[in-house]
Structures are given as structure tokens and as C-alpha cells.
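Fold the following and give me the result.
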Amino acid sequence: MLTVENKVTTVFVGNIGIGGNHPIRIQSMTNTPTHHIEKTVNQIITIWKAGADFVRITIPNTKDLEATKKIKALLTKQNFNIPLVADIHFSPKLAIRAAAIVDKIRINPGNFAELGNNIPENEQQAFIRKKVSELIAVCNQYETSIRIGVNHGSLPERILQKYGNTAEGMVALTMQYLMIFNDLKFKRVIVSLKSSNPLVMVYANRLLKRKMIATNLNFPLHIGVTEAGDSDDGRIKSALGIGTLLQEKIGSTIRVSLTEPPEKEIPVAKKIICYAKEKTAISSDFKNITYPEIFSKRKVSATSLVDFNKYPQVLIAGKNFRQNKSQYIAIDNKNHSYEKTVVPFSEHITGIPIFTVNTIDKLSDYSGKDKMLLITFNEIKANILKIKNDKLLILIYHLSDLSPVYEVDAFFDFLKKEKINNPVIFHKNYTENDLETLQIKVAMDFGRPFINGYGNGLFITNHGTINNTAIQQIAYDLLQATRMLITKTEYIACPSCGRTLFDLESTTQKIRKKTAHLKGLKIAIMGCIVNGIGEMADADYGYVGGTPGKISLYKKRKLIKKNIPEENAVDELIKLIKDNGDWQDIHS
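You can find the predicted model right below:
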């Protein structure tokens, strides 16, 4: 089990402090080719005006490096003091030259100084140290900071062979670099571990934090879910991953990666930070709370209703059970075509009764198999003897706006100590009229328990204007993001940057329109090859920019066809899916 502290030093990027007592910083990245100077300058300003603290640009070659000098000069001329971050892959030489221009260099240890396969590890480490030393020399001269940005999708072969494509591998690679930076006494370091899978991202950052504490390293962390996608999925995945860590006070700067115009990332980031502040500000009596280092799903007892170990449930309702208002709700699961009516016990004639603390004494007299108990943590502690031996009871655990972050952990610790293995469905009331805000709050309230292996379903009630169909979809989207229940096609889509070789936003929409009915299929849509193959490791099919105007198609990590003209590539993807037997007609 893991307990995390939050003590980090301050690192400056230009005039912006990160870590220490500074607020959580927000960043985004341009998606214009950097050598399109005027467009890039305008987009940097747009992102900054939306509320970003600094902006990242890609520098894949010398042409873009020279353009960056002009971009910096134009921003200064227009009186915009916006810190710039250079995103560098594959080239230590470019990183060294860029360090004299920008405020921060992002290097990717997966491709920064790798000599290739079958190189003795001592030679590899010596080469990394040499290249890092050269970069540090320039950064010291210009007071440039460095982000060590490890991506789940671009781990080097030597790490993959030893650890696999895992959170442990991400942390091992990061620690190799951190120890070199620490040994060379370079302190202007920020660290990030990102993945398109929110669970991998959360567990990697938790593990890194523990390793850093154990080795007395206190560098600030930049956090984000990469390739989160667009629309609802991108917001829920980002709130799930980033929100979980911020509630645990891990993370000093964030990016929400959406396959949308970059300025649209900023309002989402602000909402995540704001809600994390609200939740962490709630006073708590829970001390020494720990949570899993590796994912392990809580096993629950069987009920006559459904096997909750396999099929988490979604309850659909409108009114507030905590106020004992009369209502009827349905319990269902998209992978099972059934609905069951659920009613308060006081009005029970047919269907599944829900008991509360006011009717809990009637539990022992009820002869039906299916029954639920809506209860708070304090209520269950006070009434434990009345439910302890009822193996068929389904618990609906009610959280309020005053429930502290670690209450859920304490609740499940209590159940474990009392040897209670009953299924638990989470419940909370909201009063939201804005769909995006509700998505973020639900993902942050319930995503963290799901990531920790707790819970068997969701019961969301909202007293705003959002309809029940939309609320139900939020529940399904969160269950899919946590890998608990797959009910639709999964898209892994990068947010686009200056390396992108096609229009990601419109292409993602085209692919989604033609494949959204393929439940359970995972399709990766990548603008370039930098993270492509690795981030596609979890996908069934990959659509990747190879060269300008040309697309490569993958089945898992295997390249199937390359140099496909962009105008034909979506149809070729559909053909590939059909040829492999994964296609379903819409009405089948």
C-alpha cells in the first residue's frame, strides 16, 4: 500500500513558478507547424489569453528551430511575455540549440539518447549522461528548465524487454534520468509520466512519487492523460486521471489533451483544478489512509440480480432518495438487455426495494432475494450488526458534497475489517445545468475509487436541467474510461501538434462516424509516429500519419499497409477491420 506526501521545490519556467507554494499551472500545445510563424504566434496568444501559464511548441528540425527564434521575438515585440516550451524528440543536438532560445526543454527519455538494441547497459547509461551533461551546460547558461517527459507509448526496447509496457517501466526509465540530473546537481527539473490509459497514468505517477520520496528527490510533477481524445471521452478521461492525482496532492502543473483546438483545453483544466481544490479543502479525520500500489479489483459476493464481479450496474433516476421523495428508477447494464424497477421500501409492491437507515430494521423481515440499502459511512458504522450477515444485500453508498477525499478509502477499509464483501454502488446528488461540469465532477468523485478497485456501479441523481439519458451516458463513459465496462468503441486520439501530418480533428470525426457501433473495438488515431506504435499497444487498430498526405495502418503493433493516400485511408481502415473479422453491420 502507498501513502503519498506533497513536498516539492519551486522550478521557474520563465517568470512562472511551478511547485512550492505556487498555484497549479496550466499548459497547452500549439498544433500549427512551427515554421508557420504568424499562425503559431497567433495560436500561442490565443492559448495564453484562454488562461494557459505557458505554451509548448514542437521543434522537429532546424527549420522550426530557426522559426522559434522569430516567434519569441514577435511575442516580445507585441509585449507578450509568454514562457515557451520546446518539445524535442530524437535529437539531443536540437535540444541543446533550443535551450538557448526557449524557457523550458521537454525531452523524451524514450528517444533522447538511445543507442539501440543489444548495447551494454553501462555504455547506454554513459551515453545518456554525456548528452544530459551537454544539455545541462546550456540550460545553466540560459537558466532554462527541463522537463523529463516519459510517455507510455515510447519506452525504449531495453526497458520494454525488462519491464514490459508497464507503469514500472515508465518509472524505471524516469528514475535513471532523475538520478543523473541529481548527481549533476541540476535542480530546474520537472517530471511527467503520461499514458492514454488513465489507470496506467495514475499508478505510474503514484509509484514515481513514492520512489522520489524514498530517494529524497522533490521535483514538481506535470500530469496529464495523453491521447485522451475529443468530446465527452476526452473530458472524462482527463478528469479521471488528472483529478485523481490532484485529489491526492500529486501534480504541480497539468495539461488536458483534447483532439480539439488547443484553447478549448484550458477551461476544462480550470474546472478540474477548481473541483480538486474544493474536494481537498474539506477537513478530514481520516489519517494514515493508504491505497493500492497495483490495481486489484475488490471481489464481491454473488447476488441473485447479477454477477457484480463482471458487470457493474448503472441506476437511472431523477429525484433525491435522501429526502425520501417517491420515485421509480431502473437498474440496467448495456451489455445485458434488462431493466429492473427499484423503489423505496416504504412504497414497495413490486420490483427491488431500497431500504434506508429509517427502514433498516425491516431488512431481516424481508423475504425477497433482491434488495438494496442506501446508506452513508457513518450510518453503516452505527448499524453494522444489522447487515453483517446479509450476503445478498446490495449497498448503495451515498456520498455528499462534504465527503472528504479519503472517506471512500476508509469506507472500504472498514468493510474489509468487518469481512463484508457485498457489492457497492456509489451514489451522489448533483445540481448541475452544465454537462461538462457534471462530467468532470462525476469522473473525479467516482473515478478515483474505481481506479483503486472499489465499487460495482453508479447511481447519479442531478437536480439541474441535464436529462437522464445524458446522465446515464456519463456513467457508461466513466465505467469505460476505468476499463470496468466496455459499452462502445474506444478511441485513442492524440491532441495534435506541429508534427501532425493530417487534420486530426476532422479525421477522428470521420472514423468515429463510421465505426462508433463497433462495441469493444479500440482504434488509435495518431498524427505522427512519435508515440504512435507504443500508445497503440492497447489498441486493435492504428491509423497513423507516416509522411505528409500518407497514412500507415496497423493491426495491434504490426504495420499492415503504409503510404496510403489520405483521401483513401479511412476506407482502407474499414476494409482492414472487415478483413480481420472485427466488423459488424450497424443493425446486426
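
When you work out contacts or count neighbours from here on, use the C-alpha atoms and nothing else.
Fine.

Please work out which residues outside the lengthiest helix in the chain touch it.
Using DSSP state H to define each element, the chain has its longest helix at helix 121-142. Here helix 121-142 makes contact (Cα atoms under 8 Å, 6 or more residues apart in numbering) with 92, 95-96, 99-100, 113-115, 144-146, 180-181, 184, 186.

If you rank those residues by neighbours, which is first?
Counting neighbours by other Cα atoms under 10 Å, Ala95 leads those with 29 neighbours.

Tell me how far the helix or strand hosting Ile525 lies from the chain's centre.
Per DSSP states H and E: Ile525 is located in strand 522-526. Its chain's average C-alpha position is 16 Å from that of strand 522-526, according to Cα atoms, centre = their mean, to the nearest Å.

next helix or strand past that strand?
helix 532-535.

Give the next helix or strand downstream of that next one.
Next helix or strand after helix 532-535 toward the C-terminus (DSSP H and E): strand 541-547.

From Leu458, how far out is Lys371?
16 Å (Cα to Cα, to the nearest Å).

Those two - which one has more neighbours?
When Lys371 and Leu458 are compared for neighbours, Leu458 comes out ahead with 27 against 23, by other Cα under 10 Å.

Contacts for the helix or strand hosting Lys416, please.
When elements are assigned from DSSP H and E, Lys416 belongs to helix 407-417. Contact with helix 407-417 is made by 286, 289-291, 377, 421, 449, 454, as judged by Cα under 8 Å, 6+ apart.

How far away from the center of its chain is the helix or strand following it?
As assigned by DSSP H and E, the chain's next helix or strand after helix 407-417 is strand 424-430. Relative to the chain's own centre, strand 424-430 is displaced by 21 Å; criterion: Cα atoms, centre = their mean.

Next, the angle helix 407-417 makes with strand 424-430.
Angle of strand 424-430 versus helix 407-417, following axes from the mean of the first three to the mean of the last three Cα atoms, to 10 degrees, is 160 degrees.

helices or strands up against the helix or strand following strand 424-430?
Once the chain leaves strand 424-430, the next helix or strand it forms, by DSSP H and E, is helix 435-451. Here helix 435-451 touches helix 231-247, helix 265-280, helix 468-481, going by 3 or more Cα pairs under 8 Å, 6 or more residues apart in numbering; DSSP states H and E.

Alongside the first, I'd like the structure of this one:
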Amino acid sequence: MQPYCHSRFKAVRRVTREVMVGPVGVGGNNPIRTQSMTTSLTPDVEATVKQCIRLAEAGCEIVRITAPNKAAAEALGPIRKQFSAAGFANVPLVADIHFLPSAAMVAVEHVEKIRVNPGNYADKKKFAVLEYTDKAYEEEMERLHESFTPLVLRAKELGRALRIGTNHGSLSDRIMNRYGDTPMGMVESALEFIRIAESHNFHNIILSMKASNPKVMIQAYRMVVDKMNDEGMNYPLHLGVTEAGEGEDARIKSAVGIGALLYDGLGDTIRVSLTEDPWFEVPVCQELVKRAHAHWEQSATLPDTKRHEDHASFYEYKRREIIDLSFGEDAPLGPLQPPRVITTAGRPLSEHAQIIKDVLNVNRKFKDAKVEGLLIRVENDDDLPHLAQLQKVLSPTIEAIVVECSQNVSPQALEDFNWSDQLRWMFVCNFKEDCLKHAHEWAVKHNFLLALDTSAHQVLEWKDTIQELGDEHFVFTRTGVPEDTHPTGAYRALGDALKEIGSKSPLWIRVTPAMQVLEETGFGNQLIEASMVAGSLFVDGLGDLISIENVDQFDQRTALAYNLLQGARMRATKTEFVACPSCGRTLFDLQEVTQRIKSRTGHLKGVTIAVMGCIVNGPGEMADADFGYVGGAPNKINLYVGKECVKFNIPEAESLDRLVDLISEHGKWVEPEVIAETAEV
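Alright, predicted model coming up:
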């Protein structure tokens, strides 16, 4: 038993109580429920009902509506009636409450669930108190108990559900002062409210621990489960990465965070937060749910295998320790280096001219996301002349060539080949232990790397030999999945085995077609699959090289690897955008404004820009952002540097220019033309 999940090698669903949200059960034996949120102004009843209907027709099982004030909360009455009259009485509605208990008390009369943000609910954000004494803290808790109790009692009387929805970006004064802006602070913020509810014997509760940083989000969910276990709680979990943004990047970031937890058996309802029309969120939720249930069903048939101790750090990010090696002249491997990207050629070597064209096209197209290593397969001796042409043309362009050889290639032909020392060479090996020493001698002779495609079991069996040969010429990887685990579990087990024998050789994460739990085609499905497998590993500190091999197109394989590394906060090769989904609180058109900001600033490598529709979560969720663009009032924008607001109430028409000026003032602005010229040199 692990502290927060049944197994980190089998996807065994966590057992929770069933919470009824109207007629829809969440947790228990129910399937994972999909959610989304309307973006219309809530008092516009007609528009909000239309959005609710469209979401339900898209397959959304629970619909959330913002209720920032009493007027919006009162509008929930006619919205519920009209939505039911349209044939959707079985689809529950949720009121999203942040600051006002008075709005919550109105909303609870009309909808099936109330979402309360414990950092905002009846709380202040002035940070006037710099240090809370135990007595002052107790007084704050008494005040909170008094403010929250009426909602709990009314929800209990009406049979409503409550979601205690913690956001990393909106923790209260007392939590920030005592715990800081940390996952533990998020957990304690939720537990404060749960304990109040339980004091009234109310248990119809769902929890969420959302953050825009998948690492923080995953750690917080794991930690809250651990703490609930300690206190005998078994509440269902609502999963989500908040402020994920839009497009592929948002889908990657969401699949990394949500997928990692689903692999661990955690999660009972999910929402994918996109800065897009809300009905586009539903298919992404459904794809994640489909994969989670496939893994959970598959795990029921897997044998129980006793495994050695898991060496991962569950509640804080800690990268696996490795030695410093070279993957090419400009691509070092090491504990302080970003993971390196390998792209599989996807063509036979006889098509070497097209392979060369693919590589050069990608390197021109992406500039900062180039092919660093090229994975090719040598089928027989006749392929070696084509390999010679490949290395001749590409040696100035890429760092390394990774070679998989079939058994039809003669050892003598390999020995006679003229291996260019302008490239780093790595050979993928899958053989018995008695061949390992010979392969190692050959690698030392030519200064090659050997990528051992092996299992955790083999590593432990070969312990003495691996320790004798040392770490300097080995990389470890997996291309398949053992019968007793899932893809993430296979790599976790391999990382554990390397830790156990004291090996600090790098780990290469390969996402192969054999690792897909569902045999589906299409880039969207492949993106989600790759993000779930590799993203969760990088969040756990595993992975020094990556190759995405389940994607059809060469350029998509390369781009997805870099985008996945950026989504997992492992490597920045472009501007990072933190953008909230639209809702009824938003003070400008988030989709249109986000696109304008991206078109103007999207070339700024390594700069993080937050685009927030309002101030509810904005300043807090910008904890990791360099600059923030936040709706402060209708047609007015506030600009932030980090969490500090430095420009107030700028007219929206001038706001993008002022943002660029602010970036320039802090030395982060580079003209697009300058980047293009540098890339050509």
C-alpha cells in the first residue's frame, strides 16, 4: 500500500463514498463524470440556458454556472426551471461561489451543488496580518465556522452537494501566513471547511485541488488523499488543471495533470479548462475518462506482483539523480539539463533523402524545438550506405543518431562502418546478459552510448554486471509494457530498480504504439495518450530523453515532445501562456484577447504570460508567471509583474501595447526579426 494510492504500478481505483449531485452519483461505483462551465453572463437567462443545453447535448453530465453575486444567484431559479423544461431535469447544475456567503445562500435554493472556494469564501485578501498567533488563528476559524455553517445546514436540509474547490491562486491570509503558497496550504484550506461540515454530520462533499502548474496540482491531490486517509475521510475528487489555456498546449497540460492522477486510480469527476467555447472541453474529458476506465478494467485482470520499495518523491518535485553525459556537442545530459528530444524517422533508410528533408524542414520550422536525436532502424547490411549519406548531410544539423539494428545486420559490417565522430551515436540493445560486456567494450572503443531496452526485473538480475561496467555508456529505456503493470508503472519500476542498484545512467522515455491502452488513431487521441504516459513520469522526476513514437507525422512527433516537456514544466522553448477559461465573471473576450496577445508575444522563449478575465483567481494563479494581463473592471486592464499589480485601469484598447512596454522595461522583450536572424546564423 502506498500512502495516497493502492498501487503506482496498477491503475486501481480509489474507493470513495458516493455523493449524489441531484440524480447523478459521483464516486463510489459510478463512472467518472464529465463537467464544464457556461461562459455567458448568468443574469442573461436565455443565453445561459442555451449554453447549458448545448453542453448537455455534447455529453456534459454536470454543468457549472458562475454566481458571483446575489443577482446572478437569483437567476439560477429560472435557469433551472427552463433547463428542466427543455428535457434536462436529470443534468445537475452547480453554482460557482467565490466571495459571498449571501450569494451561496440564494443559489442553494435552486441548484444541486454549490462550489465554494475556501480561499475566498467569507475571507479577505489584504495580508494586513503578517503572522498569526495560535489564538488569532483560532479566532479566524471561529469566524469561518460562523460564516460557513448556514450553507452547510441548508445544503443538508435540501439534500444538496458541496464542492470544496481549492485553488492554488486564491489561498486565504491565514493559510498563506502559516503554510505559504504551497500544496500543503491548499490541502489545509480544504480540510478547514470539511471539518466544519463534518461537525454538522454533513458528508455530501466533493474535493478539488486545482492549480495551473500540473506539478503543484498533482502534489496537492496526492497530499489531500494522504491526509484524508489519516482522518478517515473518503470523499470523491474533482480533477482539473485550472487556467490551462487553449489549443494543443492546454490539452497537453490537462492530460499531464489529470492523466497522472487517473493512472494512480484517483478521480471521480473531471473538467478540462480551456480558453475556448465550453463544449470543446467535453470531448477531451471523454477521452481521458475512456482511457482511465480502460486502465482500471485492465488492472483487475493483472497479476499481483510484489515489487521492491518505490523511491519516488510523492509530494514534492525531485528529479532523479543522473551523471553528466553528452548527447552531442550542444546537448549535455545531466541533473541540471533539460530532457533531450529524439524523433523517430518513421521511414526506411532507403528513403534517406526524404528523412533528411523531414529533419531540415522541422529544424527550419521550429527553430528552438529542433530534432536533437534522430532514431532510425537498420534492417540489413544494405541499409548502411544509406546511413552513411544520412550522417554526411545531417552531422552539422543534429546532435545524435540513435540506431536500432535488426538481427540481419552483420557484426562485421557494423565494425567496418565509418562512424562519424561529428555525431553522438547511441545503439538500442535488447539482448541477454552475456552479450552486455561485449557490447559495452564496443561502445567504449567508439565512445557510443548503449540504450538498454530492459525491464526492472532484468536490471535487478544484472545488478553485478551493470555495476561492474559503470554508468558512463548506458541509457535505460522501455518499448513495451510487462504483463503486470501499465506504461507509467513500467518506467516507475525501472527507475526504482536503477535506484536500488545505485545506477545513475539516464532514462529515456519512449512513448510507443505498444503503450497505448486504446488502439485509436488521430493526432488528438495520440496527444492525450502520450501526455498521460510521459507527462506523469516527468512530474515524478523521471526522464532525461524523450521520443514520441505513437504519432504519425514527423513534425508532429517533434513538436509534441517539446510541447509536452513545456506542459510538464521541464523545458521552455516558447512563450508559456496561463489563460483561464471564460465564465460569467470574465470582463473581456478571453479567446480573442488571448489570441491577440499570443500573436504579439508568442516568440518570447522562456517568458510566461498570464491572461486572466477577472481578479478572482488571477493574481494567485500568476504565481509562476512573469507578466499578467488581468481584467480589473469593464474595458479596463490591470498589468502585473509576478503577483504585483504595477499598472491599474489601463484602457483595453491600449493594454497590449502597454504590456509589450512592460516586458521591454524588464529586459524580456526581443523583436521577432532578431530571433529569426539568430536562428539563420
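
buried sites along the helix holding Lys416 of the first structure?
Neighbour counts over helix 407-417 of the first structure (16 or more other Cα atoms under 10 Å) mark 407-412, 415 as buried.

what angle sits between that helix and helix 435-451?
30 degrees.

Comparing helix 407-417 of the first structure with the second structure, how large is the average distance?
Superposing on the second structure and averaging over aligned pairs (mean Cα distance after the TM-score superposition for the first structure), helix 407-417 of the first structure comes out at 1.4 Å.

whereabouts in the second structure does that helix align?
Mapping helix 407-417 of the first structure onto the second structure (TM-score structural alignment) gives residues 490-500.

Show me how far the matching stretch is from its chain's centre.
With Cα atoms, centre = their mean, you get 22 Å for stretch 490-500 of the second structure.

and what of stretch 186-194 of the second structure?
For stretch 186-194 of the second structure, the distance from its own C-alpha centre to the chain's C-alpha centre is 23 Å (Cα atoms, centre = their mean).

go on, stretch 148-156 of the second structure?
The answer for stretch 148-156 of the second structure is 34 Å, by Cα atoms, centre = their mean.

By how much does that stretch deviate from the first structure on average?
Mean deviation of stretch 148-156 of the second structure relative to the first structure after superposition (mean Cα distance after the TM-score superposition for the first structure): 1.3 Å.

Now that stretch: buried residues?
Across stretch 148-156 of the second structure, burial judged by 16+ other Cα under 10 Å covers 148-149, 151-152, 155-156.

Need the residues you listed in JSON lines (columns: distance to Thr608 of the second structure).
Listed next are those as JSON lines, based on distance: Cα to Cα, whole Å:
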{"residue": "Phe148", "distance to Thr608 of the second structure": "36"}
{"residue": "Thr149", "distance to Thr608 of the second structure": "40"}
{"residue": "Leu151", "distance to Thr608 of the second structure": "38"}
{"residue": "Val152", "distance to Thr608 of the second structure": "39"}
{"residue": "Ala155", "distance to Thr608 of the second structure": "41"}
{"residue": "Lys156", "distance to Thr608 of the second structure": "43"}
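
what residue of the first structure matches up with Phe193 of the second structure?
In the first structure, Phe193 of the second structure lands on Tyr177 (TM-score structural alignment).

Kindly report the same for Val593 of the second structure.
So, by TM-score structural alignment, Val593 of the second structure is matched to Thr507.

which SSE is that match in?
Assessed by DSSP H and E, Thr507 of the first structure sits inside helix 504-515.

how much does that helix deviate in direction from strand 541-547?
150 degrees.

So what's the residue count around the alignment partner in the second structure of Lys391 of the first structure?
Using TM-score structural alignment as the criterion, Lys391 of the first structure maps onto Asp471 of the second structure. Asp471 of the second structure has 18 neighbours, counted by other Cα under 10 Å.

how near is Asp471 of the second structure to Leu498 of the second structure?
Between Asp471 of the second structure and Leu498 of the second structure the distance is 11 Å, computed by Cα to Cα.

any residues in contact with both of these two?
With contacts defined as Cα under 8 Å, 6+ apart, the residues shared by Asp471 of the second structure and Leu498 are Lys504.

Could you dump the buried residues of helix 407-417 of the first structure into TSV and include distance to Ile360 of the first structure?
Shown next, in TSV, are the buried residues of helix 407-417 of the first structure (distance: Cα to Cα, whole Å):
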residue	distance to Ile360 of the first structure
Glu407	22
Val408	22
Asp409	24
Ala410	22
Phe411	19
Phe412	20
Leu415	18
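
wait, what's in contact with the counterpart of Asn111 of the first structure in the second structure?
In the second structure, Asn111 of the first structure lines up with Asn120, judged by TM-score structural alignment. Neighbour list for Asn120 of the second structure: 98-99, 170-172 [criterion: Cα under 8 Å, 6+ apart].

change it to 10 Å
97-100, 166-167, 170-173, 616-617 (Cα atoms under 10 Å, 6 or more residues apart in numbering).

Ile62 of the second structure: which of those residues is nearest?
Ile62 of the second structure lies nearest to Ile97 out of these, by Cα to Cα, at 16.0 Å.
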